[in-house]
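> quick one, fold the following:
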Amino acid sequence: MFAISRRPLRRFAGTGAAAFLLSAAVIGLAPAPASAHSLSDIVRSSDGCGWSSGSYTNQDSRSAINRNGSRYGTVYLLWSGAYGENCVVTRKESWHGTLTWTVAELHYRSSGSGAEGVVRDGDQYGHYAAVTQKTAGHCVRFLGSISSGGHGGPLATGSRDDWGNCG
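Presented below is the predicted three-dimensional model:
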């Protein structure tokens, strides 16, 4: 039979345990990250609504839900009177921090039944998608979606299909 020395194995096991305890201690002492990408942060960010004043009204919100009823995030319709703009934010809750297909879409038209316009932001994002448009004097509707994987993952959507918030 073969004889295997146990001494090197014990030394390796002891080193591994020490490394594990050290890394656990370092992780425990590291400050927790701030709540990443709060709605207020997104509103002020140039990658979000771009409203440096930070002043806004939440006009509507819808949960982004997939066909099985799982919630992936929230789609917000925001208004800034200072800028005369609406902003749609699709903020991820599931898959937060993971690059997945995320969309924010804002439809607008004159208060009557005028020509319709649409602005859209869709890409592989880790936290949110946002789109802004001058909409004073217009009616709006909105949509947001989040996939659970690349382009083909299950899709969760939240939208308001009716025109509203005219003015």
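> going by C-alpha atoms from here, please, whenever you check contacts or count neighbours.
Will do.
> from residue 165, how far out is the residue lying closest to residue 144 once chain neighbours are set aside?
Nearest residue to residue 144 in three dimensions, chain neighbours excluded: residue 104, at 4.6 Å (C-alpha to C-alpha, 6 or more residues apart in numbering). In this view, residue 104 and residue 165 are 17 Å apart by C-alpha to C-alpha, to the nearest Å.
> what about these two, which has more around it?
residue 104 (29 against 18; other C-alpha atoms under 10 Å).
> touching, that one and residue 123? I think so.
No: using C-alpha atoms under 8 Å, residue 104 is not in contact with residue 123, being 9.6 Å away.
> any shared contact partners between the two?
Counting by C-alpha atoms under 8 Å, 6 or more residues apart in numbering, the residues touching both residue 104 and residue 123 are residue 129.
> now for the helix or strand that contains the residue nearest to residue 144, which elements pack on it?
Using DSSP states H and E, the element containing residue 104 is strand 100-110. Helices and strands touching strand 100-110, by 3 or more C-alpha pairs under 8 Å, 6 or more residues apart in numbering; DSSP states H and E, are strand 85-92, strand 116-125, strand 128-134, strand 138-147.
> among those strands, show me which one is buried the most.
strand 85-92 (a mean of 28; mean count of other C-alpha atoms under 10 Å).
> before we compare anything, build this one as well:
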Amino acid sequence: MFAIPRRPLRRFAGTGAATLVFSAAVIGLAPGPASAHSLSDIVRSSEGCGWSSGTYTTQDSRSAVNRNGSRYGTVYLLWSGSYGENCVVTRKESWHGTATWTIAQLYYRSSGSGAEGVVQDEGQYGHYAATTQKTAGHCVRFYGAISSGGHGGPLASGSRDEWGNCG
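Now for the predicted structure:
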């Protein structure tokens, strides 16, 4: 399955290399970054957190559950001290590999009660949604959700509504 990039693609040295990689991805010979299966793969992927060093800590995680208690995946709040960024990853466990509506949201505000901001990634994804923001000196909270059947299917979500991880 071909995934639409959520971040700008890096340029290759030659157009032949770019064409070859693009063609292989379209016909299914090479999995795209959105097919990452481990949290570490998602962290390093330019389609995920984009932290090529791969060093991070998990600050919090919540199960994405529907109102009947069925678990569809996990929502992670990650931190990279190297980048001064938080990343929220909504990683699918149910419908893994099937494109369904998936969202990751990161809310941030200055350590006081300053203005809020939010970044998000949402779309029809087979494996995960991820969003990253420089948050050093800010407090954060997060939300993630997975639909079982497109945008209108039953929804499972996980979140932390309280501000935390300030600094």
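> can you calculate the TM-score here?
After superposition, the two chains reach a TM-score (TM-score structural alignment, normalised by the length of structure 1) of 0.79; 134 aligned residues with a C-alpha RMSD of 1.3 Å.
> dump the helices and strands packed on strand 100-110 of structure 1 to a markdown table, plus distance to residue 109 of structure 1.
Output for these, formatted as a markdown table (distance: least, C-alpha to C-alpha, whole Å):
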| stretch | distance to residue 109 of structure 1 |
| --- | --- |
| strand 85-92 | 12 |
| strand 116-125 | 4 |
| strand 128-134 | 11 |
| strand 138-147 | 5 |
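> can you tell which of those is closest to residue 157 of structure 1?
Closest of those to residue 157 of structure 1 is strand 138-147, at 4.3 Å (criterion: C-alpha to C-alpha).
> relative to strand 100-110, how tilted is the closest one?
Put simply, strand 138-147 of structure 1 runs at 170 degrees to strand 100-110, going by axes from the mean of the first three to the mean of the last three C-alpha atoms, to 10 degrees.
> quick check: strand 138-147 of structure 1 compared with structure 2, mean distance?
Its matched residues in structure 2 lie on average 0.1 Å from strand 138-147 of structure 1 after superposition (mean C-alpha distance after the TM-score superposition for structure 1).
> next SSE after that strand?
Following strand 138-147 of structure 1 in sequence, per DSSP H and E, is strand 155-164.
> check contacts around the residue nearest to residue 53 of structure 1 when sequence neighbours are not counted.
Leaving aside its sequence neighbours, residue 53 of structure 1 sits nearest to residue 44 (C-alpha to C-alpha, 6+ apart; 7.0 Å). Neighbour list for residue 44 of structure 1: 50-54 [criterion: C-alpha under 8 Å, 6+ apart].
> change it to 6 Å
Going by C-alpha atoms under 6 Å, 6 or more residues apart in numbering, residue 44 of structure 1 touches 50-52, 54.
> looking at structure 2, which of the residues you listed hold up?
Retained contacts for these in structure 2, judged by both residues aligned by TM-score structural alignment, their matches' C-alpha atoms under 6 Å, are 50-52, 54.
> helix, strand or coil for residue 41 of structure 1?
helix (DSSP: H, G, I helix; E, B strand; the rest coil).
> give me the stretch of structure 2 that the longest helix along structure 1 matches.
The residue-count maximum for a helix in structure 1 (DSSP state H) belongs to helix 7-29. Per TM-score structural alignment, helix 7-29 of structure 1 has no counterpart in structure 2.
> skipping adjacent residues, who's closest to residue 140 of structure 2 in space?
Nearest to residue 140 of structure 2 is residue 108, by C-alpha to C-alpha, 6+ apart, at 4.5 Å.
> that neighbour: how many residues sit nearby?
Around residue 108 of structure 2 there are 26 residues (other C-alpha under 10 Å).
> which residues does it contact?
Counting by C-alpha under 6 Å, 6+ apart, the residues that residue 108 of structure 2 touches are 116-117, 139-140.
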